[in-house]
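**Student:** Provide a 3D model corresponding to the input given below.
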Amino acid sequence: MNLSKSKPSSGRNDRFSSTGFILAAIGSSVGLGNMWKFPYITGANGGAAFFLLFIICLILVGLPLLLAELAIGRAGRGSAATSFVKAGGARIFGKLGFLQVLAPFLILTFYVIVAGWTLHYAVLSFSGTLYDNTDFSGQFNTFVGGYLPIIWQVIAILITSFVVAKGISGGIERFNKVLIPGLVILLIVLMIRAVTLPGAGEGVSFFLNPDFSKLSPEAALVALGHAFFSLSLGMGILLTYGAYVDKRQSLGSATLAIGAGDLIYALIAGLIIFPTIFSFGIESDAGPSLVFMALPAAFSAMPLGAFFGGLFFVLLAIAALTSSVSLFEVPVTYVMDRFGWGRGRSVLVISVLVLLVGIPSALSFGIAPALTSMGGKNFFDWLDFITSNILLPLGGLITTIFAGYFWKTAAEAAGLSTRWFSIWLFMLRYVAPILMLLVLLHTSGLISF
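**Tutor:** Okay, here's the model as predicted:
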């Protein structure tokens, strides 16, 4: 693959189609968090009661901010950093907007590592090798503690960079038009398999029956934070995608479609995870321990487990790669905008930087002791903490302040009726900033309940 000579669809005239844009935006929000984090935080905070709270937060903060990012991107027709200024903002917003370039780049450096894990486990599951040894925790720790993850990291980067090098319509849109329908099919197949397992009804009941006694201010902030993160807000993706949206596209309708897609994915993820873990007596722990250690034990015990396990890890790989493509496009668009480079050269440079910065994360699970224990976290976890808990909430707060208080042409850019614009502006001025500040203080550990 010669990225330096890639020329397809690299100019600013390259645009998403209406369907392609919505699928690409849904692809950015369909990530790993909803599969291994959402079920855990839902179960710990009241099941359906928390899910209802999540929907409310999605409406109050998620959708208004999502629309703001899309509108700023389309009005500015630049990168996540320059769109603020090109849309009519002061230069200081360009400097602040750079946070929404830095954050996705740093996230990408460790996200492609996890994408590589999912690809590796898909191969292991389909081949049956994964189930030869039932010490799944030992298998995972041995894998991540060696050099093999770097090979899969490189494979994930190559897939991602190949798609982005093909441009918007010929690369990102075409990629999502194939993978998102495939993702939907896999979700439905795995959901049907999960809810028909022996004892699955108890898991469904646990997920869908509300327990309002478990709701608390802490739960509200967790729901608010997840609504924010699950829509890929504050990381420049929707600002960047907005720059490639046709002026005829209704941003209000697109916002609702993207929000609905995110909500449905979260719901189905719960209907896959909860019935499975209840059927096999697995703890609903969050993170890699659930996906790479506990669930393989469930697949090994069910009929055709290697097949369904393979499908599950392919599902995770699709979710990871569609998000990786979205993350990758942000710094690529920035360097194209900032330095006037072609798409091929930009992709090549970002690919090399992602690999180099990401290698310490890949080596921080035991093979490099200096990277394994750094103030209670390894290098991988520190990058995750800084980006997710500090940079992303800051990025979202900057967007709400700009759109709510400083953007003079917001009404025209958003394309809303007078009534809906007034509601949207009210949310951006008086609701979203306060709630976003609370999320920032909570996720950074400065406040707790």
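**Student:** Could you use CA atoms for every contact and neighbour count after this?
**Tutor:** OK.
**Student:** so residue 26 makes contact with residue 261?
**Tutor:** Yes. Residue 26 sits in contact with residue 261 when judged by CA atoms under 8 Å, with a separation of 6.2 Å.
**Student:** And those two? Which one has more around it.
**Tutor:** The neighbour comparison of residue 26 against residue 261 (other CA atoms under 10 Å) goes to residue 26, with 24 against 20.
**Student:** Counting neighbours, what do you get for the closest residue to that one other than its chain neighbours?
**Tutor:** Nearest residue to residue 26, sequence neighbours excluded (CA to CA, 6 or more residues apart in numbering): residue 258, at 5.4 Å. Burial of residue 258, expressed as a neighbour count using other CA under 10 Å, amounts to 23.
**Student:** Same question for residue 281.
**Tutor:** Around residue 281 there are 12 other residues, counting by other CA under 10 Å.
**Student:** does it count as helix, strand or coil?
**Tutor:** With DSSP: H, G, I helix; E, B strand; the rest coil as the basis, the three-state label of residue 281 is coil.
**Student:** and what of residue 428?
**Tutor:** For residue 428, the reduced secondary structure class is helix; criterion used: three-state DSSP.
**Student:** Contact partners for the residue nearest to residue 26?
**Tutor:** 22, 25-26 (CA atoms under 8 Å, 6 or more residues apart in numbering).
**Student:** Residue 82: which of the residues you listed is nearest?
**Tutor:** Proximity of the contacts of residue 258 to residue 82, judged by CA to CA, is greatest for residue 25, which lies at 20.2 Å.
**Student:** I figured that closest one hits residue 239, correct?
**Tutor:** No. Under the criterion of CA under 8 Å, residue 25 lies out of contact with residue 239, with a separation of 10.7 Å.
**Student:** Please give the structure of this sequence too, so both can be compared:
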Amino acid sequence: MEQKREKLSSRIGFIFLSAGCAIGLGNIWRFPYVTGKYGGGAFVLVYLFFLIILGLPIMVMEFSVGRASRQSVAKSFQVLEPKGKKWHLFSYMAMLGNYLLVMFYTTISGWMLAYFVKMASGEFNGMSTQAVTQTFVDLQQNPAASVFWMILVVCIGCFVCVLGLQNGVEKITKVMMSLLLGVMIVLVLKSLSLPGAMEGIKFYLIPDFEQLMKNGIFNAVYTAMGQAFFTLSIGMGGMAIFGSYIDKKRSLSGESLNIMILDTFVAIMAGFIIFPACMSFGVDAGSGPGLVFVTLPNIFNAMSNGRIWGSLFFIFMNFAALSTIIAVFENIISFGIDLFGFTRRKSVLINLLIIIAGSIPCALGFSVLSGFQPFGEGSAVLDLLDFMVSNVIMPIGSIVFLFFCTRRYGWGWKAFINEANAGEGLRFPEKTRYYVSYILPLIVVFIFLFGLWEKLFA
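**Tutor:** You can find the predicted model right below:
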């Protein structure tokens, strides 16, 4: 007997859950970093342009497929596809993508949790710059510690999901996202009060077209396209699941725009935290992944009451990480419920074991399995999993959603438009049909092929 579909209790729960899935660690540290590299405000303008023309239509399509089918990506294509068509075969790739994503994201989230404990306990107090750098290296190279923090993150995510959609996933995500926004505003105010903070703001926001040209307009445009595309977590059914939990009172374009605004607000505010602090203490904000684990702890060390501000910052980062983990776990758990008729509890328990087992190679990637370097020296299991998700499955998935929603041998344009525009709010413009049917797929194919070339041959 088919189980009755669970529903979210509120619109704000849907927006916070979907935004929580989109707001991740990558766009919090990567957005400020690439913004600085490509001329500050000049890059922000290019990024916002691509966010609207690239990310928004695909997000609306994913929500539409989820809401119309009332299923996760595991069965949504099967429900909506014309008889005899094979769109549902992509479901297996999408499900694999979600598993691969948590298999590396749980390790990074585990490091975040470890750093919050280290910062709050005062472990960084009085440490030299070299010692702070070594702390991160030691954490990565300690197999027991990496596995422990990874398992703790998985247990937290599964505990939230086992409480139920409304009482666990929705309620806890609402609290976390509210606290994330609150802590972020406190950190922005603190960062803006530092000596020399305004230099950081100028660097961040005033368009520097000379810097943009210096690093290459093509590179800047491609980076902005990639950032806009990947920041919304589209292409693997991560948004479709939340579409399946909502009613038809609101149009999906309006809701997608709200989620996009919230995601962008957090990314831009992260720059207001990071750039003034880096300028104030004379450190490089363009240090890539090391920014969070090496550069910023050194800044907090040099700051008065740095232990408090550092702890708040890592609370902020943990909420960003856990909101994504919980959203993706909910998608994975729904696979078992939709495909096999499992109860929520049974699906959580089975997936708890699968996710822990699958995440162990990544957690050991910098220690026991450090000899496995898929992309040459310095790369690890994490890089391979990230590449598979970000550069392969997400672009392919986005092309599938685009074709499925615009082709008569798929779900079709008319069915998509009727679903997307059901309810009150912003309507999906029907005049964009040619653009989303032909031009947007070409842009996604370009991102896909250039991403492959850059990773494998550049």
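**Student:** Do I have it right that residue 67 of structure 2 meets residue 239?
**Tutor:** No. Counting by CA under 8 Å, residue 67 of structure 2 sits too far from residue 239 to count as a contact (10.0 Å).
**Student:** nearest to residue 285 of structure 1, of the contacts of residue 258 of structure 1?
**Tutor:** Closest approach between the contacts of residue 258 of structure 1 and residue 285 of structure 1, by CA to CA: residue 26, at 25.7 Å.
**Student:** what about residue 438 of structure 2, neighbour count?
**Tutor:** Once other CA under 10 Å is used to define contacts, residue 438 of structure 2 is seen to have 13 neighbours.
**Student:** How much space separates the aligned partner of it in structure 1 from residue 74 of structure 1?
**Tutor:** Alignment note (TM-score structural alignment): residue 438 of structure 2 maps to residue 430 of structure 1. Separation of residue 430 of structure 1 from residue 74 of structure 1 (CA to CA, to the nearest Å): 24 Å.
**Student:** Residue 178 of structure 1 too?
**Tutor:** Look at residue 178 of structure 1 and residue 74 of structure 1: by CA to CA, they are 25 Å apart.
**Student:** Between the two, which has more neighbouring residues?
**Tutor:** Ranked by neighbour count (other CA under 10 Å), residue 178 of structure 1 and residue 74 place residue 74 first, with 25 against 11.
**Student:** Need the counterpart of that one in structure 2.
**Tutor:** Structural alignment (TM-score structural alignment) places residue 74 of structure 1 against residue 67 in structure 2.
**Student:** before we move on, what about residue 21 of structure 1?
**Tutor:** Per TM-score structural alignment, residue 21 of structure 1 is aligned with residue 14.
**Student:** Does anything pack onto the host helix or strand of its match? Which helices or strands?
**Tutor:** Secondary structure assigned from DSSP states H and E places residue 14 of structure 2 in helix 11-22. Under the contact criterion of 3 or more CA pairs under 8 Å, 6 or more residues apart in numbering; DSSP states H and E, the helices and strands touching helix 11-22 of structure 2 comprise helix 171-192, helix 240-243, helix 252-280, helix 306-340.
**Student:** Residues touching the host helix or strand of residue 156 of structure 2, excluding its own?
**Tutor:** Taking DSSP H and E as the criterion, the element that holds residue 156 of structure 2 is helix 143-162. If you take CA under 8 Å, 6+ apart as the criterion, helix 143-162 of structure 2 is touched by 106-111, 113-114, 139-140, 168-169, 172, 322, 325-326, 329-330, 344-345, 348-349, 352, 355-356, 359-360, 363-364, 367-368.
**Student:** Okay, buried residues for that helix please.
**Tutor:** Across helix 143-162 of structure 2, burial judged by 16 or more other CA atoms under 10 Å covers 143, 145-147, 149-155, 157-162.
**Student:** just stretch 129-148 of structure 1 next, same as before
**Tutor:** Buried residues in stretch 129-148 of structure 1, counted by 16+ other CA under 10 Å: 130-131, 136-137, 140, 144-146, 148.
**Student:** what about residue 199 of structure 1, neighbour count?
**Tutor:** Residue crowding around residue 199 of structure 1 was assessed by other CA under 10 Å; the count is 17.
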